[in-house]
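Participant: 3D model of this:
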Amino acid sequence: MGMSATDKIIERDALNWLVRVNDPDFTDWEAWEDWMAADARHADTYWRLAEAEQDAVEAFRTAPARRTPVIRRGFALPRRAMMAAVVGVFALGVGWIGWSARPQPWLIETAPGEQRTVALDDGSQVVLDGATQLVLDRRNPREVTLKTGRALFEVEHDETRPFLVQVGDTTLTDMGTVFDVTHLRDGARVSVSEGQVQVEARAGRALLNPGDSVIASPRGLERRSVDVDGMDDWREGRLSWNGERLDVVAQDLGRTLNRPITVSPELATRRFSGSLNLRGTSAMQKSRLELLLGVTVIEDGEGWRLEP
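Facilitator: Model prediction:
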């Protein structure tokens, strides 16, 4: 059985820590210890990777012109330094391997109201909505992180290399499909148009098929159906929802209209189904919102507030 998306991320992070700890200028011991203690799998993976490279260590020991660290007699190493010395022996062997495998992040950012299409080296394509930040890895185009905003993914099929999308604490695994992802304030929303997407979140797991959608948040996994044909309508200025909470609707509106939009507490959990064309003037937009959402739109500084 292959590794899960979470295990792959832990292994990648463990390798990064091995390389960092081997850096003579490394000082971030507290963060390293916190990461090791956060999950038992972290320490297990860390030491497994270190021990797996003993052959490389032996090769480096016999290589000429290599400086060897010297510890003076009578000098007591601090606990952290002693741990680092153990790690360092292994990391010397994996350092050059780890360095070549380390992620090379590449941030793509769109301004509010801007849309951008990015073609990846593997043939996949990502369409970014306005006010969106996407982090790519130049060495592995099939692992991306959606930091903010919304993106539509059209993934090239590859059975041996699943496509991974990280959205906060939620990991999406895809083998070749079309799906839409939104980074929400307290979670992530995923909708599938073609193929399948595996969603892994703290609240649980879900397998999404065409027409399926889920919001992963501290409240749990909230599933619903979506119109496949209208999933990318936001590219043309039209937003569609099916039983969506108004606090989530407000986030979509704010990103599209480039203004902060908040919802009064008594309206936050109200559900809305329908679509909105957001083209036109500010007055036209407010009028449509009030009519279709059944709310009053109040100007609140630079933003709007939705009230009963």
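Participant: contacts, neighbours, all on C-alpha from now
Facilitator: Fine.
Participant: helices along the stretch 151-300 of the chain, start to end?
Facilitator: Applying DSSP state H, counting those that start in this stretch to the stretch 151-300 of the chain gives helices spanning 246-257, 282-293.
Participant: please provide the structure for the following sequence as well, for comparison with the first:
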Amino acid sequence: MSLDQDADDWFVRMRGPDAADVRAQFEEWRSVPAHAQAYERRVRSFDTMMFLASTGTVRKRNLDIAKPWVLRTAFRKYAAAAIGLMLTGSLVLIAAQRGFGEPQSLSRMEVASLEDAPRHISLPDRSKLILDRGSRVQISYDHNQRRLRLLVGRARFSVAHERTRPFIVEAGAGRVIAHGTLFDVELTQSAVRIALLEGAVEVRDASGGNGRKQLDLRAGQRTAIEGGSVVKPTSIAAADSQWPNDMLVLGGVEIGEAVAVFNRTAPSPVLYELRSSRPVRVTGAFRRSDPEGFARQLAATFGFRVEELQDGSFAIVDGSRPET
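Facilitator: Predicted coordinates for the structure are as follows:
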């Protein structure tokens, strides 16, 4: 069996009912760099196919006549079933849109980053999307607008400029409208957070649904929508814009905030239980993919200790704390 066929089989199994049972075996297989690259190619190919499959042109095609090198046997079976489900959803969406007098949707899909962080996705209009770990976004394009809804987590949007078709991101009670720019949107339990890295965007809260502009955000600013209202913008902190990179660079950040920033994309959390009231500020570069290294580097720098917990996470504790 070829490497691509192996990747096809794992793609199907990790989206099937026995995914939890075979995860350890899958992770061992994927630990080989060539295997990981083949698997990522499969994931990206499937996202592209799902998006194209929802367009009017492709809906008229017969999936069974696709060339074998496009859809291999196992991959094709899963893709056909998934596209069928997705197309059903598209029909429901179109019917709902017609009921409200809106234009028919040309394409719709939902993408997620469940296993890898961050995940890079290219969109058909040349825009780009980066999803944080555990994030999901719904994408819907038509002739008049490009609309995306962040359902869970955080995403970075690099928007290709189109003069006549705005790029709209909805999350919770907030909405961001852009034409060509680079910005982050994060959905938390209590707020929607927006950080603008390049260009300019309009930020609207729930009360601005009828077209009333709430805030023009400028590059280097961040804001939030809390309690249904847009809060006053502030400057972006360096750590806030680094999350798509594996390296996290911190400069004089209080240890509680440093741990919180690190945990947002870490494969397992780092905890800290410090009785000391002395101020501790963290400066340095850390790999987001290495929680143990992060915890031990902080402990060694400030005279703390590290405890490995039963769930595999690591806790930074006072050096005077007795061993357990």
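Participant: now the helices of the stretch 151-300 of the first structure as a markdown table including mean neighbour count and distance to Glu58 of the first structure?
Facilitator: Below are these laid out as a markdown table (neighbours: other Cα atoms under 10 Å; distance: least, Cα to Cα, whole Å):
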| stretch | mean neighbour count | distance to Glu58 of the first structure |
| --- | --- | --- |
| helix 246-257 | 21 | 55 |
| helix 282-293 | 14 | 68 |
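Participant: now distance to Leu152 of the first structure too, for those helices, in CSV please.
Facilitator: What follows is those, written out as CSV (distance: least, Cα to Cα, whole Å):
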stretch, distance to Leu152 of the first structure
helix 246-257, 14
helix 282-293, 24
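Participant: what about Phe60 of the first structure, how many neighbours?
Facilitator: Per other Cα atoms under 10 Å, the neighbour tally for Phe60 of the first structure reads 14.
Participant: same check on Asn16 of the first structure?
Facilitator: For Asn16 of the first structure, the count of nearby residues is 18 (other Cα under 10 Å).
Participant: surely it and Ile97 touch.
Facilitator: No. Taking contacts as Cα atoms under 8 Å, Asn16 of the first structure lies outside contact range of Ile97: 10.9 Å.
Participant: now do the same contact list for the corresponding residue of the first structure for Phe167 of the second structure.
Facilitator: Matched across to the first structure, Phe167 of the second structure falls on Phe163, judged by TM-score structural alignment. The contact partners of Phe163 of the first structure, taken as Cα atoms under 8 Å, 6 or more residues apart in numbering, are Arg142, Glu143, Val155, Thr173, Asp174, Met175, Gly176.
Participant: which of those sit farthest apart?
Facilitator: For the contacts of Phe163 of the first structure, the maximum inter-member distance is 13.4 Å, found between Glu143 and Gly176 (Cα to Cα).
Participant: can you tell me which of the helices of the stretch 151-300 of the first structure is nearest to Arg238 of the first structure?
Facilitator: Nearest of the helices of the stretch 151-300 of the first structure (Cα to Cα): helix 246-257, 9.2 Å.
Participant: who touches the closest one?
Facilitator: Contacts of helix 246-257 of the first structure (Cα under 8 Å, 6+ apart): 112-113, 130-131, 149, 184, 237, 239, 241, 260-263, 267-272, 278.
Participant: any of these buried? List them.
Facilitator: Buried by 16 or more other Cα atoms under 10 Å: 112, 130-131, 149, 184, 239, 241, 260-263, 268, 271-272, 278, out of these.
Participant: residues contacting stretch 282-292 of the second structure, please?
Facilitator: Contacts for stretch 282-292 of the second structure (Cα under 8 Å, 6+ apart): 246-255, 258, 262, 265-270, 293-294, 298, 313-314.
Participant: so which residues of the stretch 1-150 of the second structure form strands?
Facilitator: 107-113, 119-122, 128-131, 135-141, 146-158 (DSSP state E, counting those that start in this stretch).
Participant: next one: the stretch 151-300 of the second structure
Facilitator: 167-171, 174-178, 182-187, 191-198, 200-204, 215-218, 221-226, 229-230, 234-235, 247-254, 270-273, 281-287.
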